[in-house]
Each structure stands twice: as C-alpha cells, then as structure tokens.
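Engineer: sequence? don't have it. structure:
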C-alpha cells in the first residue's frame, strides 16, 4: 500500500488506493490499513469531503532511516550500537558513510 502512496503525485482517497492495488482488498481493509499508517506517522491525511486523502510522509529511504533512528533511540548504549553497525558495513557502504560525514552528497 505504501508503494501506491509513494508512486502517487497527489494525496489519494481510500477508493483510489484500492483501485491501484494489485490485490483484491476490501474497501474497509484499505481504510483500516491507511488509518494505521497514519497513526504510525508513516502517512498524512487531509479531510476531503466526508473522507480523507492520504499521502506518504517519506520515500522508501526516508522510511528506512526513520526505522533505523527509532531502533537506535531505543538502545541505552548508542555508541556501542553504532560501533557494531559500522564494523558490519561493506567497503562501499563505509565509503558512502564517510562521504556523508564529510558533507559530500553521497546519495
């Protein structure tokens, strides 16, 4: 469902999301999932008539970064977690990280 929101150029109604899905989900299921995405802060919604229109807050990279930040913030020893993370990076990922820390665009 997030893929549908990411690919949309404007906020979508639940019916529009349902029409763009490959799966045959019931309208009520689509509304439930969109509501949960909104409650989790992954999607925004705006009132449009008697219903809502939904839009993804972040792209795929932004969502992954948000998840990583949430995990990091939940750990009491952030330094150890970061150190362990960095030691597990591939050489190319390590170079991207170094470039980003230097202020290069890298992405």
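Structural biologist: On my side now, so go ahead. Remember, predicted model here, so these are calculated numbers, not experimental data. Numbers count the residues shown, from 1 in each chain.
Engineer: can we go C-alpha only for contacts and neighbour counts from here?
Structural biologist: Fine.
Engineer: so who does residue 78 touch?
Structural biologist: By Cα atoms under 8 Å, 6 or more residues apart in numbering, the contact set of residue 78 is residue 72.
Engineer: what's the spacing between it and residue 72?
Structural biologist: Distance of residue 78 to residue 72, computed by Cα to Cα, to the nearest Å: 6 Å.
Engineer: Likewise for residue 88?
Structural biologist: Distance of residue 88 to residue 72, computed by Cα to Cα: 16 Å.
Engineer: Please tell me how far residue 54 sits from residue 30.
Structural biologist: For residue 54, the distance to residue 30 equals 11 Å [Cα to Cα].
Engineer: ok, and here's another one to check against it:
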C-alpha cells in the first residue's frame, strides 16, 4: 500500500471501514453528505485514488464498482505510527515524548499491547 491518506481520503476510508462490507460510491456519498456538502464525482475520484494507492480493492457489480478495504483501520494507524517513528533521528526520545502525552487509559492499553506482543497475552 502506498502512502498515507489525505483528509478527504481518510473520511472516505472511515466510511468504508464503518460499513464493513463492499460499498458503492453512492453509499459512501450519502454517508459523507450527512456532515458535508460533496459531489458524487468528488467521492468517485477520491475512491479511485485510494484504490490506486492500494487501500481499496474494487469489483465491478453491474455498472458500478463495489469497494472493500484492503486492510483494517488498525493496520492503517499502525503504518502511520511506524512511518512517524522512522522519521525521527532519536526514536527513543520521540517515544518518550509520545508516551508523556498519553492518558493513563492509553498507557494501560499500551502496556497490554506490549504484554501481548511479548507473548504475555492481553
């Protein structure tokens, strides 16, 4: 999968992930129009771009495509975190600063994730 998503691409993917089944441009359009004024052709173009980036797969269903996500929202978020980690010249300092901004609940989730990754289970 190529690159991170722009703001509108992320909004489209959020809708697709939320539907959790193959969706058409029209379905995504209706969902997005609850919060913003947006044209069908804009959504179609954005979904095509996200498909080209490798985040969506599509299958022709009659005259329209049905789109499904290639991976989960969690996998996308993890990729963003990994990319951000790779940008710094001092990953330890960046991680320390990041953990310093976390809430107690977020730190507990992090501790559980580290335990699970180390084989300690959730």
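Structural biologist: Received the coordinates, thanks. Bear in mind the structure is a predicted one, so any value in this text is a computation, not a measurement.
Engineer: got any residues that touch both of residue 54 and residue 30 of structure 1?
Structural biologist: In contact with both residue 54 of structure 1 and residue 30: residue 14, using Cα under 8 Å, 6+ apart.
Engineer: These two: who's more crowded?
Structural biologist: Neighbour count, other Cα atoms under 10 Å: between residue 54 of structure 1 and residue 30, residue 54 has more, with 24 against 19.
Engineer: Which stretches in structure 1 count as strands?
Structural biologist: Using DSSP state E, the strands of structure 1 run over 43-48, 51-56.
Engineer: From the contact counts, what lies against the first one?
Structural biologist: Which is strand 43-48 of structure 1. Contacts defined by 3 or more Cα pairs under 8 Å, 6 or more residues apart in numbering; DSSP states H and E place strand 43-48 of structure 1 against helix 27-39, strand 51-56.
Engineer: among the strands of structure 1, which is the most enclosed?
Structural biologist: Stretch with highest mean neighbour count among the strands of structure 1: strand 51-56 (a mean of 20; mean count of other Cα atoms under 10 Å).
Engineer: Understood, closing this out.
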